[in-house]
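In: I would like the atomic coordinates for the input below:
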Amino acid sequence: MKGTLLINLGSPESPTPKDVKPYLDEFLMDKYVIDVPFLLRALLVRGIILRKRPEDSAEAYSKIWWEEGSPLIVLSKRMFEKVKPQLGIPAALSMRYGNPDIYSGLKELADKGVTEVLLFPLYPHHAMSSTVTVLEKAEEVRKKHFPNMKFSSVPAFYNKPDYIQNLADSIKSSLATYDYDHLLFSYHGLPERHIRKTDITKSHCKIDGSCCNTLSPAHAFCYRHQCYETTKLVTEVLGIPKEKYSVTFQSRLAGDKWLEPYTDVEINKMPAKGIKKLAVVTPAFVADCLETLEEIAMRAKEEFEENGGEEFLAVPCLNDGDDWCKTVSNWINDWAK
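Out: Okay, here's the model as predicted:
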């Protein structure tokens, strides 16, 4: 029997340092997130980062926490509850970090007699720290607990027409009554070395401004190319001229060269360039979370206004929109045929 497991990032159990710390430990100790040898990673994470970060992160989470819980978890569940009735096969929802974990999702499917699972990472763009770690963790769990299960997976859907149309419609709806000066596409950042590590040609990705526009097999796994391609396709659908939008990358950590330009740096410079009304969309996420609700809708908005900006609009993610839920269910049903 076929079934599907939808997998998103995850969240702490509560916005408190006590619950944030184990969540951050699981996340940051992932070799696909901080990709250095284990002992160095443990020194960085457990010896340095986790001494102060849980308190800071808990404060940020407390600003966005809903009565029902973590926005990412709540919105993922709402989306799942809309998708599930539209499917012809059993389905479960898991998170890569925290709960409900991947083991519980696969067990739920196994208990229903499922032997062939479509893994659906809820990330539009391929990256080591998102898609790869989800698939690797699922395989680890399968080998240990469900050796007779077979896996298929949904590849990055950054350029799929249905997704592009859903994203374009969502942006269009948000901008319908907002006379913006500029539309910023802010994607989650990555260390540049992650881009080079996922280059299957071992030679194409130079991050020089031209490689992302030069045809290559590397693009199937290149996060940077896929972000720019999503932006190009969406702006073509919406008819937005090139001078009216730009691409940046957010959420960088200190100590490494990350993808540029940086969202916070660029936003803070915009008012001086005459951009007084800014709209920001975050297509790397399909559900609103800490990075969209606190980092963009709160912190970036505050800094934009402090630097002379007048109006700031954070465009919501696709979340549990009916059209997006229909797209997800269609993809799963097409696989199950």
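In: going by C-alpha atoms from here, please, whenever you check contacts or count neighbours.
Out: OK.
In: which ones are touching S76?
Out: Listed by Cα atoms under 8 Å, 6 or more residues apart in numbering, the contact set of S76 reads 8, 287, 319-320.
In: quick one: the helices in the stretch 1-150 of the chain?
Out: Taking DSSP state H, counting those that start in this stretch as the criterion, the stretch 1-150 of the chain carries its helices at 17-28, 38-44, 50-64, 71-83, 102-111, 133-145.
In: and C205, which of those is closest to it?
Out: Taking Cα to Cα, helix 133-145 is the member of the helices of the stretch 1-150 of the chain nearest to C205, at 21.0 Å.
In: other residues contacting that closest one?
Out: For helix 133-145, using Cα under 8 Å, 6+ apart, the contacting residues are 7, 30, 32, 96, 102-103, 119, 121, 149, 153.
In: quick one, that helix and helix 102-111 angle?
Out: Interaxial angle of helix 133-145 relative to helix 102-111 (axes from the mean of the first three to the mean of the last three Cα atoms, to 10 degrees): 60 degrees.
In: mind listing what's buried in helix 133-145?
Out: 133-135, 138-139, 141-142 (16 or more other Cα atoms under 10 Å).
In: let me have these in JSON lines, extended by distance to H125.
Out: Below are these laid out as JSON lines (distance: Cα to Cα, whole Å):
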{"residue": "T133", "distance to H125": "13"}
{"residue": "V134", "distance to H125": "13"}
{"residue": "L135", "distance to H125": "14"}
{"residue": "A138", "distance to H125": "18"}
{"residue": "E139", "distance to H125": "20"}
{"residue": "V141", "distance to H125": "23"}
{"residue": "R142", "distance to H125": "24"}
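In: second input sequence below; structure requested for side-by-side comparison:
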Amino acid sequence: MKKGVLLVNLGSPDSPTPKDVKKYLGEFLMDERVIDIPTIARAALVKGIILKTRPKQSAAAYQKIWWDEGSPLIVISERLQAKVQEQLDMPVGLAMRYGSMTIKKGLQALVDQGVEEVLLFPLYPQFAMATTETITVLAEELREAHFPNLKIESFPAFYNKPEYISVLSNSIKAYLQDKNYDYVLFSYHGVPERHIRKSDITKSHCKIDGSCCATPSKAHEFCYRHQCLEVTRLVAEKLGLEAGTFSTSFQSRLGFDPWLQPYTDRTIERLGKQGVKNMAIVTPAFVSDCLETLEEIAMEGQELFHEVGGNDFTTVPCLNDDQEWASLLATWVENWAKA
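Out: Below you'll find the predicted structure:
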């Protein structure tokens, strides 16, 4: 069987205009794995409230970070795809969960090249309902409806693979080696606490009480919080960071339900008030820089840090199209193809 791989990232509006941003946000926020409330209530919230105000605000944010070539996330993902393709003899496709670069188009492009077996590769180190799961579920729905003869296998979360931790740590070390910093904050995209409990396959382990993530359990295979904390622990160990000079936080909360804590903005504020002068911030929930890293962290986070007395605020780039990262992806795909 001819094999191929489909890299899948989050997605982006077609342009930083309120019209395109509204269309994108509508698709994103109506996903039942992003806002997991009953359909009627979700529609009332998204279409009746959020989409009346958020598109204009988000468009202004996108305009701050938009590149001449287009959306940073799309451009970076395409660069990564090209580097992976250079190292493989099989077709390497690219798709987005939301927006015009659909998973259906990505699968069709591979099928048109004669591919019969696809490695679906969500570009997320950690598992989450709103990232990995929504990609794999949609891909299976598309297979059943449009590609019944296509075999699809999903690459699992790779947050704790030693080779990934090594590549991530090398990237961070290389960027920070000439920087002056006294604290490293690992900021991950937040999710509602209920998502953690819903993903608990044991239905009893996850209590988000400060200890369950450190207690071995089958639940950790699908526990986003545990996986984030584990990335921080493993990278800090690899880099030799001393206790008290790093921590984990969560960004981008939405609404009034409890989300994973501590919150990144409040953590930046607290650390600045406590006397941290030079902060480096890493965002390991993303492999590609995007709105959340380029605007929310690099711009808003820096402004907040300066307001509370901080001096230097260094945002470490994501892995993006780093050659070592592209080579690792190619190696994983090759190993899959040979298995």
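In: quick one on the thing from earlier: quick one: which of the contacts of S76 of structure 1 is nearest R299 of structure 1?
Out: A287 (18.4 Å).
In: residues near the closest one, how many?
Out: Residues lying near A287 of structure 1 (other Cα atoms under 10 Å) number 24.
In: repeat that for V33 of structure 1.
Out: Here the count is done by other Cα under 10 Å, and V33 of structure 1 has 19 residues near it.
In: surely it is in contact with S129?
Out: Yes - the pair V33 of structure 1 and S129 qualifies as a contact (Cα atoms under 8 Å) at a distance of 4.8 Å.
In: average gap between the helix or strand containing F185 of structure 1 and structure 2?
Out: Assigned by DSSP states H and E, F185 of structure 1 belongs to strand 182-188. Superposed on structure 2, strand 182-188 of structure 1 shows a mean distance to its aligned partners of 0.2 Å (mean Cα distance after the TM-score superposition for structure 1).
In: check the offset of that strand from the chain's centre.
Out: From the chain centre to the centre of strand 182-188 of structure 1 is a distance of 13 Å (Cα atoms, centre = their mean, to the nearest Å).
In: L10 of structure 2 corresponds to which position in structure 1?
Out: Counting by TM-score structural alignment, L10 of structure 2 corresponds to L9 in structure 1.
In: in ChimeraX, how would I select just the buried ones from the contacts of S76 of structure 1?
Out: Applying 16+ other Cα under 10 Å to those leaves a buried subset, and the ChimeraX line that selects it is:
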select :8,287,319,320
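In: among the contacts of S76 of structure 1, which are located in strands?
Out: N8 (DSSP state E).
In: excluding its backbone neighbours, what's nearest Y263 of structure 2?
Out: F250 (4.9 Å; Cα to Cα, 6 or more residues apart in numbering).
In: number of nearby residues for the nearest residue to R46 of structure 1 once chain neighbours are set aside?
Out: In this structure, R46 of structure 1 finds its nearest non-sequential neighbour in D25, 7.4 Å apart by Cα to Cα, 6+ apart. D25 of structure 1 has 17 neighbours, counted by other Cα under 10 Å.
In: what do we get in structure 2 for D25 of structure 1?
Out: By TM-score structural alignment, D25 of structure 1 lines up with G26.
In: quick one: its match and L45 of structure 2, what's the gap?
Out: As defined by Cα to Cα, to the nearest Å, G26 of structure 2 lies at a distance of 11 Å from L45 of structure 2.
In: residue ranges for the helices of the stretch 201-339 of structure 2, please.
Out: Going by DSSP H, counting those that start in this stretch, the stretch 201-339 of structure 2 shows helices at 224-239, 264-273, 291, 302-307, 323-338.
In: list the helices and strands the shortest one packs on?
Out: Identification of packing neighbours for helix 291 of structure 2 by 3 or more Cα pairs under 8 Å, 6 or more residues apart in numbering; DSSP states H and E yields helix 51-65.
In: read off where the helix it packs on ends up in structure 1.
Out: Against structure 1, helix 51-65 of structure 2 falls on residues 50-64 (TM-score structural alignment).
In: which positions in that stretch come out as buried?
Out: Buried residues in stretch 50-64 of structure 1 (16+ other Cα under 10 Å): 50, 53-55, 57-58, 60-61, 64.
In: residues in contact with the closest residue to K22 of structure 2 other than its chain neighbours?
Out: In space, and not counting its chain neighbours, K22 of structure 2 is closest to P55: 4.9 Å by Cα to Cα, 6+ apart. Residues in contact with P55 of structure 2, defined by Cα under 8 Å, 6+ apart, are 18-19, 21-22, 25.
In: how much space between the residue nearest the centre of structure 1 and Y158 of structure 1?
Out: In structure 1, the centroid-proximal residue (Cα atoms, centre = their mean) is F285; its distance is 3.5 Å. Separation of F285 of structure 1 from Y158 of structure 1 (Cα to Cα): 11 Å.
In: who touches both of the two?
Out: Counting by Cα under 8 Å, 6+ apart, the residues touching both F285 of structure 1 and Y158 are P124.
In: got the contact list for the match of D25 of structure 1?
Out: Contacts of G26 of structure 2 by Cα under 8 Å, 6+ apart are 46-47, 51.
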